[in-house]
Structures are given as C-alpha cells and as structure tokens.
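**Student:** Need the 3D shape of this:
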Amino acid sequence: MAMMIRGSLGLAPWDVLNQGLDRHLPLSYGTVSMIIGAAVLLLWIPLRQKPGLGTISNVFVIGLSVDAGLSLLPALHGLPVRAAMLVGGIVANGLAGGLYIGARFGPGPRDGLMTGFARRTGGSLRLVRTVIELTVLLVGWLMGGQVGVGTVAYALAIGPLVQLFLPVLTVPRASGSSAARRGGAEGDHAGRLRGGAVHEAARG
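**Tutor:** The predicted model follows:
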C-alpha cells in the first residue's frame, strides 16, 4: 500500500477512501486505515460474521505497516520509477493476500463484509464485491483520493495474483484440528478466491 501511494498513479478502491479521509482528518494514513477497518468490523455484527485472529490483526497490522512504509519510502519522481513502485506494490499485495488467507486465521474486515452481505442478500460474491468497491471508490474519489491507472491495474491484477499465490501458500487443514472445527467458511472463501470469484485480499 505504501509503495502504491508513493507511486502516485492511483490506489486500490479502499485505499482511495483511506487517502480521501486522510486529506480531511488530522491523522496519519495508517491510523485512518485502522479506524475504517474497525468501523467495517462493526458492520459484521448485524451480518453475524465471526472474526478470527487474522481479522483483528488485519485491522492493526496493516495500518501500522503502512505508516512505517511511508516513513521509509521517499517521494518519487519520474514515471519509470513510479510505475515500478506501483507494480511492486500490486504484486506484494497479491502475495500478502495469499499468505494471510492461506493461514486460515480469519478473513480481513472487508472480505468478511463481502461474504456477510452475499450470504444475507443471496447475491453473488462478484456482484456484492463490485457494488462495495464502486461505492467505496466513489466516496474516496469525491474526498480527494488518488484514482488513476493504478486503480484499474490493481482491480485487474489482484484477483489473478491471489489465485496464483493462494494454492502454494494455503496451510493444509488437519482433520480434527481447531481450524477444521471452525467450519468451512474460511476454506470456502479461499476456494472462491482460487476460482477467481473475488479480488483485497491484502486489506483485508
């Protein structure tokens, strides 16, 4: 996420919202990301979604990591360097998505919002995710977030990247283990990602 911000060629939809709010609040980008993650997590309550360790970690670790990344990465100049930073950020997001979903400790707040709404409304994951992403993108853009070629690149690339990394990185489910007893929701979610039905995962 920090690499995509420094690339200044457009952000993923939720990051557009984060940046848009960051422009209007006296808070760091990472803090805004954590607040939004916590707010989305509250929406899980009426949807009857159950968080896991990965869900809670997603809220805090990403925000802190983005702030750390922004403090280390300088402002960039020149299109080739910015493009390289964008591509690197997207690939890193795909790898991170495969890692955290494959760990089977629970989806991130935004992924859980998608699956919760899909289950309660009966809509497809693809439709529900698209509506959520477009809504978030519109609000973030209206608040001044970066929308550009990077936004399109992320939307097109993140699904195939997660699909590429997830089978390699998913931890096998041991029969009789606590992970197995938690049910198949996480496995179903990973399976849908492998099938290309949805696309941040890294936000979680």
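
**Student:** CA atoms for contacts and neighbours, from now on please.
**Tutor:** Noted.

**Student:** roughly how far out does stretch 137-149 sit from the chain middle?
**Tutor:** Between the centre of stretch 137-149 and the centre of its chain there are 16 Å (Cα atoms, centre = their mean, to the nearest Å).

**Student:** and for that stretch, what are the contacting residues?
**Tutor:** For stretch 137-149, contacts defined as Cα atoms under 8 Å, 6 or more residues apart in numbering pick out 8-11, 13-21, 23-24.

**Student:** please give me the structure for this one as well, since I'd like to look at both together:
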Amino acid sequence: MMTRRLLQLLIGLALFGVSLAMVVRASLGVAPWDVFHQGLAGRTGLSLGTVVIIVSFLVLLLWIPLRQRPGVGTVGNAVLVGVFADIGLALIPQFSYLGGQIALLIGAVLLNGVASALYIGARLGPGPRDGLMTGLAARGWRVGTVRTGIEVVVLAAGWLLGGSVGVGTVLYALAIGPLVQLLLPRFTVPEPAGKGKELPEADALAAGTSSPAS
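**Tutor:** Now for the predicted structure:
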C-alpha cells in the first residue's frame, strides 16, 4: 500500500508541475499563486520552478506557529512541483495562435485536476500552501474566507510584480475545485481497516478555488 501511495504521489506531483508549465505556455493567464511565482521570477531572473520551490519552503515556515506537521507529500510537493515545472517549460513550446493556446489551457486545467486528485489521494500530506490554509482554518477561520483572502493577496502582489493575469486565471479558479472534488474519490487510497478517512485538504479544495498543490 505504501508503494502505491508513494508512486501515486510522485506521478501526481510530476503531472502537476507539467500542468503548471502548460498554463504558462498557453499565455492566457495563470493561477493566482502562479501569478505571484511568475512575477517573482521575472523580477529576480530565477527560473519559475526555482521560485516555486523557494516560496514553498518560505510558506512552510509559517506552519511553525500554526503547529502544522509536514508529511512526506508536503516536502515532495515543495521540491518536485518546481522541478517538473521547469522541465515542462523546457519541453513545451510557446503557442502563438489562439486555438492552440485555448487547447493547451484547457488541457492544463484538466491535467491539473487529475494531478491534484492523485497527490492528495495518496494521503501523504498537503502541499505547503494548502497546509497554511487548513492551519489557519483550524484556528477558527472559515476555509473559504482564508483561501479567498490568501489568494487575493498573492494575486495582487503577483500582478504588481508583472505576473500574467487573464482568462486562464479565471478558468483555473472556477474549474479546479469542482474537478478535484469529482476526481478525488477515484484516486484516494483506502484507509486501513479501523481508521477513519480524513482529508482536510480535500475539504478545503472543495470550498475554494485555484491551485491545490501549490
């Protein structure tokens, strides 16, 4: 069972990173957190994947006062999404015509939904950003309010830094929650007999929008 969970986690995070690269190459706007990542990458000269990794570990520092405990999946998320995003950006060409951009964007959102369900369903720990959200929610804040507040802040900061905001940002925000909610039951690894199934990060995704793994 653990072998399956680790393999599912790895595949999910790899596909998530590739889907991030696809959204970037579609050039129609990226998810709120990735607007922030893209803006920072443009300002610092670092690759997008490197920025994703750095921000992930900075967000993990915020887990400390919230007493959140990272899992294997949390650390894997912090490292691998950025690595595979850079690999995807190196392999996926830039589309210059609208039809290709739209197709790439839709494919990216669908792939991201599958990837998110895979890594969350492995039950090995939430991503750094989701853990921040669920940690704040555990202190009495409503999940939807926390998610919206965080993403409005990072979206605004990313836009000011030069990140790409567009129709892709809206599509991603509206579609990813329902997609993950639909797919998660199909990919969730069953709990051993006698244990209850707890997926707070999945509940958070169902209540909010935007990038799950980021």
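
**Student:** Now the two most distant members of the contacts of stretch 137-149 of the first structure.
**Tutor:** Spanning the widest gap among those are 9 and 24, at 20.6 Å by Cα to Cα.

**Student:** Those two - which one has more neighbours?
**Tutor:** residue 9 (19 against 10; other Cα atoms under 10 Å).

**Student:** contacting residues around the more buried one?
**Tutor:** Counting by Cα under 8 Å, 6+ apart, residue 9 of the first structure touches 82, 83, 86, 146, 147, 148, 149, 150, 151.

**Student:** sorry, back to before: out of the contacts of stretch 137-149 of the first structure, who's nearest residue 113 of the first structure?
**Tutor:** Nearest to residue 113 of the first structure among the contacts of stretch 137-149 of the first structure: residue 14, at 12.8 Å, using Cα to Cα.

**Student:** separation between the nearest residue to that closest one once chain neighbours are set aside and residue 19 of the first structure?
**Tutor:** The shortest distance from residue 14 of the first structure to any non-neighbouring residue, by Cα to Cα, 6 or more residues apart in numbering, is to residue 136 (6.1 Å). Counting by Cα to Cα, to the nearest Å, the gap from residue 136 of the first structure to residue 19 of the first structure is 12 Å.

**Student:** thinking again about what came up before, out of the contacts of stretch 137-149 of the first structure, who's nearest residue 197 of the first structure?
**Tutor:** Once Cα to Cα is applied, the member of those that ends up nearest residue 197 of the first structure is residue 13, at 17.4 Å.

**Student:** mean deviation (superposed) between the lengthiest helix in the first structure and the second structure, please.
**Tutor:** Taking DSSP state H as the criterion, the first structure has its longest helix at helix 79-102. On superposition with the second structure, the mean distance recorded for helix 79-102 of the first structure (mean Cα distance after the TM-score superposition for the first structure) is 0.6 Å.

**Student:** which residues in the second structure does that helix align to?
**Tutor:** The alignment of helix 79-102 of the first structure onto the second structure (TM-score structural alignment) covers residues 98-121.

**Student:** Stretch 131-149 of the first structure now?
**Tutor:** Aligned by TM-score structural alignment, stretch 131-149 of the first structure falls on residues 149-167 of the second structure.

**Student:** How about stretch 50-57 of the first structure?
**Tutor:** By TM-score structural alignment, stretch 50-57 of the first structure lines up with residues 69-76 in the second structure.

**Student:** List of residues touching that stretch?
**Tutor:** By Cα under 8 Å, 6+ apart, stretch 69-76 of the second structure touches 9, 10, 13, 63, 119, 123, 124, 125, 126, 127, 128.

**Student:** same thing with stretch 115-125 of the first structure?
**Tutor:** Contacts for stretch 115-125 of the first structure (Cα under 8 Å, 6+ apart): 44, 47, 48, 49, 114, 128, 189, 197, 198.

**Student:** Of the contacts of residue 9 of the first structure, which is the nearest to residue 166 of the first structure?
**Tutor:** Residue 166 of the first structure has its nearest neighbour among those in residue 86, at 21.3 Å by Cα to Cα.
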